[in-house]
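**Q** give me a 3D structure for the following:
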Amino acid sequence: MTIPAVNLKPALQATEAAWRARLDELFHRMQFILGEQLASFEREFAAALGSRFAIGAGSGTSAIELSLRHAGIVRSNQEVLTTPLTAPFTGIGILGAGASIRFADIDPDTLLLDPAKAAARITKRTAALLPVHLYGQPCPLDQFSRLAKDAGAELLQDACQAHGARYRGRPLTAYSRYVAYSFYPTKNLGCLGDGGAVATNSATVDRGLRLLRDGGRRNDQLSRIAGANSRLDEMQCCYLRAFLPKLEEWNAWRARIAALYDDLLRDCPGVRLLKRWPCSVHHLYVIRVKRRERLRAHLAAQGIGTGAHYPVPLHLHPAFAGSGARRGDLPEAERAAREVLSLPLWPYLPPRDAIRVAETIRSFFAP
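**A** Below you'll find the predicted structure:
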């Protein structure tokens, strides 16, 4: 029997009545851009997050780029400090805004951006800090808030893997004006295409991002600023509105599977578990292993899918050569990139399948 790394079918089946009803509404209204489905989803998503506003965008990358543009961080002499262990789209959003990207190393236990190492990389050119809530685990936002304040820099959050997460019991928007989300299909809250949003408590940010995302227009044909074309479309909102009421339940399912993996792999030779805290929403279950590619082949031979998030740290991508970081400059991220392995994790994954995955890993490392 095959165990895929991700399986969207059970979630689609569990919500079919809801998304079909939303699609019927959409085709009745026949407004496919900036319509009622988006307006309703933005209200519902903001409420679920505990924020005042949510502004839909075309992707998580666009959500980052639009946030930086609204914050005025658009010049090459303005640097955005972030983690090298993330999807390249974090960096693409920074470059898309016109800013420069800089990296600090990670905490080897959590794989999150290390606040102390970030503090050591801050310069007079640092215009923003952009911690990434990797694998669904929030970064220590209290520390990053202080760092940003002391540096006179903007704090933005990449929460593209952290739908529903809070930090120390507070909404993520309590810590900064811009929290970017992605609705890529495999996210905790995903659509069936590309999509994104920015959550904020600021009415000024809300108004500004709505202007930016629609070409600088206000429901007319006059571009007041050089905006973008980055709108979350109505059809994707039909799915998102159907999935959103299930988010808490689905996150709880992920947490149970993650806890099961912890119990089964905690003392496994060759496996290093990541340190997590209770506020994680477990977007991915990632372990660190030696001989990763051989282990992946062993698992694949047993019909078990896996992933590597992420096999090349961003400072070693040609696209980010301008960061100034070279091989060896960020050793923890480089080491982690060689070792990270993502195990199957999705809502409705049967516990027996997680047990089989763990047993197969243990058999690989058995003497």
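**Q** only C-alpha atoms for contact and neighbour calcs from this point on.
**A** Will do.
**Q** three-state assignment of Ala197?
**A** What DSSP: H, G, I helix; E, B strand; the rest coil gives for Ala197 is strand.
**Q** quick one, strands of the stretch 251-367 of the chain?
**A** 271-273, 285-289, 340-343 (DSSP state E, counting those that start in this stretch).
**Q** what's the most buried one of these?
**A** strand 340-343 (a mean of 23; mean count of other CA atoms under 10 Å).
**Q** one more, please, to line up against the first structure:
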Amino acid sequence: MQVPFLDLQGEYQLLGDDIRTAVLEVLASGSYILGPKGRQLEQDLAAYVGTKHALGVANGTDALLLTLEALGIGLGDEVITTPFTFFATAEVIASTGATPVFVDIDPATYNLDPNLLEAAITARTKAVLLVHLFGQVADMEKIQSIAAACNVPVIEDACQAMGASYQGKKAGSFGIAGCFSFFPTKNLGGFGDGGLITTDDDDLAHKIIGLRNHGSYEKYVHVQLGLNSRLDELQAAVLSVKFKVLDAWNEKRRALAQRYTRHLQGIVQTPAVAPDREHIYHQYSIESPQRDTLAAHLQAKGIATGIYYPIPLHLQQVFSPLGHCAGDFPVSEAAARRILALPIHPLLTEVQQDYVIEAIRESAGDRS
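**A** Predicted coordinates for the structure are as follows:
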């Protein structure tokens, strides 16, 4: 049996008629950039997340970068973040001229450990850029309390967390801004790159509207340096169709995750869900001290897996000038050695999942 990590072709088979209709409407309209499809999607996602504004941009990386630039963060500033995430989170900090300051993660949730946050804040700290990793919201109550006491804004990297919630509030509605990615593999993914920034801050939203359009609010009048970072109408059309099934597909992921956990507990370390969270399982990541052996065994069985993330950011070559070395962030480093993501997507069948579970038990020597 072959078990793919994702089934984007299968998703298209289900939604293809509606997607083709929406795309053809765009093609016939002659409006391809900053048009009605994009505006409607922004309104729908603002209402869904629970913020006043939702602004489409070209990708999730730009969402992060534009937010930092709109906050005026630059050379000499520090931004606190996690070393256990996709490279873009720290990349955008360095791209502004600021310094990424890493804080280790909670071993259960893989999110930034709030107990280590206060000690990392200095007079140069201009923001906390946290990540809702794998689709579970970070401990926002503790993080926001510490950040507010130090007058430091919180930015949510919610690129993996569209639809996740904490105490009834959606990811992207807690900090001064939430940043999302519509990369095709995301729970809400397009047919190319795309991103979104959510915020309740009118001034920040106004700045981002200009920054995403070459620093311009009026044609050929540029008041600042910006980017060409706009969500195009074709992607908005695709996303508007897929948004209609987002909650149902997230619920399917939760059901699959619960089933994995029920059958794999005691065999490998299964993901923990913290109280008051609604996890959307962008990834279902287990831990095993024999991770590489297990991954090879699953591959031989035709089961696709992924490793997120094999090299923590503080050990990436490009960040060597920061002076970090192995051992500086031990929880992140341990996770990087042990973590393995299993197939989880809305079209995964129980037969396929049983095959994955049995293969893991077989690798661990468990025949029960």
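**Q** quick TM-score on the pair, please.
**A** Overlay of the two chains. TM-score (TM-score structural alignment, normalised by the length of structure 1): 0.96; 364 aligned residues with a CA RMSD of 1.3 Å.
**Q** next, format the strands of the stretch 251-367 of structure 1 as JSON lines and append distance to Arg170 of structure 1.
**A** Listed next are those as JSON lines, based on distance: least, CA to CA, whole Å:
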{"stretch": "strand 271-273", "distance to Arg170 of structure 1": "26"}
{"stretch": "strand 285-289", "distance to Arg170 of structure 1": "24"}
{"stretch": "strand 340-343", "distance to Arg170 of structure 1": "28"}
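**Q** Ala258 of structure 1 is nearest to which of those strands?
**A** strand 285-289 (6.3 Å; CA to CA).
**Q** can you name the residues that contact the closest residue to Asp247 of structure 2 other than its chain neighbours?
**A** Closest residue to Asp247 of structure 2 apart from its sequence neighbours, by CA to CA, 6 or more residues apart in numbering: Gly163 at 7.1 Å. With contacts defined as CA atoms under 8 Å, 6 or more residues apart in numbering, the neighbours of Gly163 of structure 2 are Val49, Lys170, Ala171, Leu246, Asp247, Asn250, Ile280.
**Q** tell me which of the residues you listed fall in strands.
**A** Lys170 (DSSP state E).
**Q** so which of the contacts of Gly163 of structure 2 is surrounded by the most neighbours?
**A** Ala171 (31 neighbours; other CA atoms under 10 Å).
**Q** about what we covered before: just the ones of the contacts of Gly163 of structure 2 in helices?
**A** Taking DSSP state H as the definition of helices, these contribute Val49, Leu246, Asp247, Asn250.
**Q** now the aligned residue in structure 1 for the third one: how far from His282 of structure 1?
**A** So the one you mean is Asp247 of structure 2. Using TM-score structural alignment, the partner of Asp247 of structure 2 in structure 1 is Glu248. Distance, Glu248 of structure 1 to His282 of structure 1, by CA to CA, to the nearest Å: 12 Å.
**Q** mean deviation, the biggest helix by length in structure 2 versus structure 1?
**A** The helix that spans the most residues within structure 2, counting by DSSP H, is helix 8-29. Superposing on structure 1 and averaging over aligned pairs (mean CA distance after the TM-score superposition for structure 1), helix 8-29 of structure 2 comes out at 1.3 Å.
**Q** residues contacting the closest residue in space to Arg52 of structure 1 that isn't next to it in sequence?
**A** Using CA to CA, 6+ apart and skipping the chain neighbours, the partner closest in space to Arg52 of structure 1 is Asn201 (4.8 Å). Contact partners of Asn201 of structure 1, counting by CA under 8 Å, 6+ apart, are Ser51, Arg52, Phe53, Thr173, Ala174, Arg177.
**Q** ok, back up a step: counting by contacts, list what the longest helix of structure 2 packs against.
**A** Judged by 3 or more CA pairs under 8 Å, 6 or more residues apart in numbering; DSSP states H and E, the packing partners of helix 8-29 of structure 2 are helix 233-243.
**Q** the helix it packs on vs helix 8-29, what angle?
**A** Angle of helix 233-243 of structure 2 versus helix 8-29, following axes from the mean of the first three to the mean of the last three CA atoms, to 10 degrees, is 130 degrees.
**Q** after superposition, how close is helix 233-243 of structure 2 to structure 1?
**A** Looks like 0.8 Å for helix 233-243 of structure 2 (mean CA distance after the TM-score superposition for structure 1).
**Q** for structure 2, longest strand please?
**A** strand 125-131.
**Q** now the strands: where do they sit in the stretch 51-200 of structure 1?
**A** Using DSSP E, counting those that start in this stretch, the strands found in the stretch 51-200 of structure 1 span residues 53-57, 79-82, 100-103, 126-130, 154-158, 166-167, 170-171, 178-182, 196-200.
**Q** would TSV of those strands with distance to Phe144 of structure 1 be doable?
**A** Output for these, formatted as TSV (distance: least, CA to CA, whole Å):
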stretch	distance to Phe144 of structure 1
strand 53-57	22
strand 79-82	11
strand 100-103	15
strand 126-130	8
strand 154-158	8
strand 166-167	12
strand 170-171	15
strand 178-182	14
strand 196-200	17
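**Q** contacting residues for the residue lying closest to Ala258 of structure 1 once chain neighbours are set aside?
**A** Distances taken as CA to CA, 6+ apart put Tyr285 closest to Ala258 of structure 1, at 6.3 Å, once the chain neighbours are dropped. When contacts are counted by CA under 8 Å, 6+ apart, Tyr285 of structure 1 touches Tyr135, Ala258, Ser342, Leu343, Pro344, Leu345.
**Q** now do Gly307 of structure 1
**A** By CA under 8 Å, 6+ apart, the neighbours of Gly307 of structure 1 are Ala5, Leu341, Ser342, Leu343.
**Q** many thanks, we can stop here.
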